[in-house]
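Colleague: predicted coordinates and the sequence they were generated for:
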Amino acid sequence: MPDPIYDVIAIGNAIVDVMAPCEDVEIAALGLAKGGMTLVDTARAKELYDAMGPAREISGGSAANTLAGLAALGAKCAFIGQVADDQLGEVFAHDIRAGGIAFDTAARAGDPPTARCLIFVTPDGQRTMNTFLGASQFLPAQALDENAIAAASVLYLEGYLWDPEEPRKAMRRAIAAARNAGRKVAFTLSDAFVISRHGDDFRALIADGQIDILFANEHELAALTGLDDFQAGLMQLAANVPTVVVTRSEHGAHAVSGGEHAHVPAQPIDKVVDTTGAGDLFAAGFLFGHVRGRPLEDCLTLGAICAAEVISHYGARPEADLNMLVAANVG
């Protein structure tokens, strides 16, 4: 097998996040599910945008956020995702390339426009996300660069993008390309609502041995396994997935790999400002440790460090020097 060109190549939603602080009463008045992620259509997206206070526009998308963290740590990364030929599409492409991430997917002409996620952040740091998928849900299989996929140590896929039919086919094709090249496939479950719609697909992928590294939080773990007992759910997945990583917010994170079970506490933080991207950056830290051959506990610690950094400020991309934080916390 030739040496990889990339550490991680990811396929995900190419989204621009539009973030604004708000009060709990506004969440209730708008009929939003606090702390969750809801898919919205064009009309609802406009209604919510009009209701937002002063906002910041920051390129986002779950897998793209993970790559931003990986690249900041020094990993070589590439991204596959669909934007439209419009202003937000140019913003997304500029931001991801400026982070040192290869991005060669051609922009899509015409409607729908580039995806955007309208995020309301309450004083407790909880983010309520309303996602208009726009052009991102029309990623065709022919847009895949299978040579690039075969040249990456890890193919990383986000569950959010499993929902639309066209990118779901593209992701299945990408899994085949990665496995044919002897590379690893990592998958993040993304949200319990995705599992409610596509859990059977995910369970089938796991049963068929298609997933090498699975990321979940404790709520997604319960939704996927049907087990309320955390340890029972973790061990059920570990019996079928080589590496399982599960986060538990302030209670830290667990991983099981090759019979080894590791746990680390959450990193201390003065104040939680915005939890957007916490899971994405945790995956970034863990995958960085993984591709560098670090011990399992170190991989978890790297994830916890990156997650703590991103929840200390608005936005789902790192702002502090992650390498300095890692050097100060990991031997």
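Modeller: Right, received. Where do you want to start?
Colleague: going forward, measure contacts between C-alpha atoms and count neighbours the same way
Modeller: Fine.
Colleague: now do the strands in the stretch 51-200 of the chain.
Modeller: Counting by DSSP state E, counting those that start in this stretch, the segments of the stretch 51-200 of the chain that form strands are 56-60, 77-80, 102-103, 115-121, 127-132, 152-158, 184-188.
Colleague: reformat the ones you listed into TSV and put distance to residue 232 next to each item.
Modeller: Compiled in TSV, the strands of the stretch 51-200 of the chain are given as follows (distance: least, C-alpha to C-alpha, whole Å):
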stretch	distance to residue 232
strand 56-60	34
strand 77-80	35
strand 102-103	40
strand 115-121	33
strand 127-132	29
strand 152-158	24
strand 184-188	20
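Colleague: would you list those in a markdown table and tack on distance to residue 286 and mean neighbour count?
Modeller: Written out in a markdown table, the entries for those read as follows (distance: least, C-alpha to C-alpha, whole Å; neighbours: other C-alpha atoms under 10 Å):
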| stretch | distance to residue 286 | mean neighbour count |
| --- | --- | --- |
| strand 56-60 | 19 | 21 |
| strand 77-80 | 15 | 25 |
| strand 102-103 | 21 | 16 |
| strand 115-121 | 25 | 26 |
| strand 127-132 | 23 | 24 |
| strand 152-158 | 12 | 26 |
| strand 184-188 | 11 | 22 |
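Colleague: quick one, which of those strands is nearest to residue 91?
Modeller: Nearest of those to residue 91, taken as C-alpha to C-alpha: strand 56-60 at 7.2 Å.
Colleague: quick one, the closest one and strand 115-121 angle?
Modeller: Using axes from the mean of the first three to the mean of the last three C-alpha atoms, to 10 degrees, the interaxial angle of strand 56-60 with respect to strand 115-121 works out to 120 degrees.
Colleague: now do strand 56-60: distance to the chain's middle.
Modeller: In terms of C-alpha atoms, centre = their mean, to the nearest Å, the gap separating the centre of strand 56-60 from the centre of its chain is 15 Å.
Colleague: name the residues that touch it?
Modeller: Where contact means C-alpha atoms under 8 Å, 6 or more residues apart in numbering, the residues beyond strand 56-60 that reach it are 14-20, 91-92, 95-96, 315-317.
Colleague: try 10 Å this time
Modeller: By C-alpha atoms under 10 Å, 6 or more residues apart in numbering, the residues outside strand 56-60 that reach it are 13-21, 65-66, 68, 88-89, 91-96, 115-119, 276-277, 314-317.
Colleague: put this next to the first one:
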Amino acid sequence: MRIVLTGSIAIDRIMVFPGRFDEVIQPDKLHVLSLSVLIDRLQDTRGGVAANIAYSLALLGERPTLYGSAGKDATSYIEDLESIGVDTKFVHFSELPTATFTVMTDQANCQIGGFYPGAMSDAELLSFTEFENDAFFVISPHDPRQMAKQVEVCASKNYRLFYDVGQQVTNIPASDVQAGIEAAELLIVNDYEMGVLVEKTGWSQEEIVSKVRLCVVTLGENGCLIYQAGHRPVAVPAISLKKVVDPTGAGDAFRAGFLYGYVRNLPATECAELGATAAAYAIEHHGTQMHHFTKEVFLKRHRASYPKE
């Protein structure tokens, strides 16, 4: 099944702080917060949620369709994605610079970041109307207004949808978030984002779960919980890591691995295992598209990490 990914295509500027934020931030001074820390690593890498998911899917042998907006400064970036198997013919090139995500990670893997949308502001030019109902659509974080329009198209045409609201949940009107959840069959969020969803929508977690076919809440090093209406939550552990280098992009890699199994109608637990395996590769490298694997090596690691009786 064709996977159509809409969302950000970006440059990630990743900084590593050798200390801990909770040691330099005074909780009683947050209202006058002014902070500067010394970092010991700075790296610019290719990123963006949709592009990150597409990258890992391509490593798994898929040919996902990337549907987003990038600046002309990203021409070689898009060409490289095409070279590994990503369908990039629907990428729009803007006169604006490519979106940029700047993030600082501390030694506890806590992060502070900021996002400049740049070319992503042209997302209003993108619509799902040219696609037939033979694909699985992923709406990942980008321009909130266009996300709402794309949800509307999916709902009106009964398209299969993974609503990946992610960190944009704080910037999207409650009514649009509710519409996205109600149009989706799949929802993946981390535990913090689930809390924000509950607060923003006014729905309980149980109500949110009841509105989708499948809901996955990721818990970082503690794996994830799989929710299906009428069933008890199922826990899937994370896998052992060779080393912890950088958590940036782990969630996007998880989504790629999960989607790989999901479009093949594999059990939800196995989809989550595949997601956790992909996330491990991302965590073991700096940058969101610096990990590499062949499908055969990936599946071998998956089988070794989750042996079946």
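Modeller: Yes, it's here. These figures come from a predicted structure and were not determined experimentally.
Colleague: between the strands of the stretch 51-200 of the first structure, which one is closest to residue 262 of the first structure.
Modeller: strand 184-188 (18.5 Å).
Colleague: are any of the contacts of strand 56-60 of the first structure buried, and which?
Modeller: Judged by neighbour count, with 16 or more other C-alpha atoms under 10 Å as the criterion, the buried members of these are 13-21, 65-66, 68, 88-89, 91-93, 95-96, 115-119, 276-277, 314-317.
Colleague: take those and keep only those in helices.
Modeller: Using DSSP state H to define helices, the subset of those located there is 65-66, 68, 88-89, 91-93, 95-96.
Colleague: widest-spaced pair of the residues you listed?
Modeller: 66 and 88 (19.7 Å).
Colleague: which residues touch residue 2 of the second structure?
Modeller: Contacts for residue 2 of the second structure (C-alpha under 10 Å, 6+ apart) come out as 62-65, 133-137, 263.
Colleague: dump those residues into CSV; add distance to residue 48 of the second structure as well.
Modeller: Below are these laid out as CSV (distance: C-alpha to C-alpha, whole Å):
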residue, distance to residue 48 of the second structure
62, 18
63, 18
64, 15
65, 14
133, 26
134, 25
135, 21
136, 19
137, 17
263, 22
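Colleague: could you single out the nearest of those residues to residue 152 of the second structure?
Modeller: Comparing every one of the contacts of residue 2 of the second structure with residue 152 of the second structure (C-alpha to C-alpha), the shortest separation belongs to residue 137, at 12.5 Å.
Colleague: that closest one -> the first structure?
Modeller: Matched to the first structure by TM-score structural alignment, residue 137 of the second structure sits across from residue 155.
Colleague: please apply the same query to residue 292 of the second structure.
Modeller: Under the alignment (TM-score structural alignment), residue 292 of the second structure pairs with residue 319 in the first structure.
Colleague: my guess is its match contacts residue 72. True?
Modeller: Yes: contact between residue 319 of the first structure and residue 72 holds when scored by C-alpha atoms under 10 Å: they sit 9.4 Å apart.
Colleague: between those two, which one's more packed in?
Modeller: Shown here are residue 319 of the first structure and residue 72; by other C-alpha atoms under 10 Å, residue 72 has more neighbours (21 against 14).
Colleague: nearest residue to that one other than its sequence neighbours?
Modeller: Spatial nearest neighbour of residue 72 of the first structure, chain neighbours left out: residue 322 (6.6 Å); criterion: C-alpha to C-alpha, 6 or more residues apart in numbering.
Colleague: next one: stretch 233-242 of the second structure to chain centre, how far?
Modeller: What separates the centre of stretch 233-242 of the second structure from the centre of its chain is 18 Å, taken as C-alpha atoms, centre = their mean.
Colleague: can you give me the end-to-end distance of it?
Modeller: 28 Å (C-alpha to C-alpha, to the nearest Å).
Colleague: buried residues, it. List them.
Modeller: Along stretch 233-242 of the second structure, these residues count as buried under the neighbour rule (16+ other C-alpha under 10 Å): 235-239.
Colleague: what of stretch 252-260 of the first structure?
Modeller: Of the residues in stretch 252-260 of the first structure, those with enough neighbours to count as buried (16+ other C-alpha under 10 Å) are 252-257.
Colleague: any chance of TSV for those residues, columns distance to residue 209 of the first structure and secondary structure?
Modeller: Listed next are these as TSV, based on distance: C-alpha to C-alpha, whole Å; DSSP: H, G, I helix; E, B strand; the rest coil:
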residue	distance to residue 209 of the first structure	secondary structure
252	27	coil
253	24	strand
254	21	strand
255	18	strand
256	16	strand
257	14	strand
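Colleague: where does residue 300 of the first structure fall, secondary structure wise?
Modeller: Secondary-structure assignment from DSSP states H and E places residue 300 of the first structure in helix 296-310.
Colleague: the helix or strand just after that helix vs the second structure, average offset?
Modeller: Per DSSP H and E, the first helix or strand lying C-terminal to helix 296-310 of the first structure is helix 322-329. In this overlay with the second structure, the average offset of helix 322-329 of the first structure from its partner residues is 3.0 Å by mean C-alpha distance after the TM-score superposition for the first structure.
Colleague: angle of helix 322-329 of the first structure against helix 296-310?
Modeller: Our comparison of helix 322-329 of the first structure with helix 296-310, counting by the same axes, to 10 degrees, yields an angle of 120 degrees.
Colleague: which helices and strands does helix 322-329 of the first structure pack with?
Modeller: Using 3 or more C-alpha pairs under 10 Å, 6 or more residues apart in numbering; DSSP states H and E as the contact test, the elements touching helix 322-329 of the first structure are helix 62-73, helix 296-310.
Colleague: CSV for those, including distance to residue 224 of the first structure?
Modeller: Putting those into CSV (distance: least, C-alpha to C-alpha, whole Å) gives the following:
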stretch, distance to residue 224 of the first structure
helix 62-73, 19
helix 296-310, 22
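Colleague: which one of these lies nearest to residue 183 of the first structure?
Modeller: Residue 183 of the first structure sits nearest to helix 62-73 of all these, at 17.5 Å, using C-alpha to C-alpha.
Colleague: which residues of the second structure does that closest one align to?
Modeller: Equivalent residues of helix 62-73 of the first structure are located at 49-60 in the second structure, counting by TM-score structural alignment.
Colleague: ok, which of the strands of the stretch 51-200 of the first structure comes nearest residue 25 of the first structure?
Modeller: Using C-alpha to C-alpha as the criterion, the shortest distance between residue 25 of the first structure and the strands of the stretch 51-200 of the first structure is 11.7 Å, found for strand 115-121.
Colleague: now the angle between strand 127-132 and that closest one, please.
Modeller: For strand 115-121 of the first structure and strand 127-132, the angle between their directions (the same axes, to 10 degrees) works out to 160 degrees.
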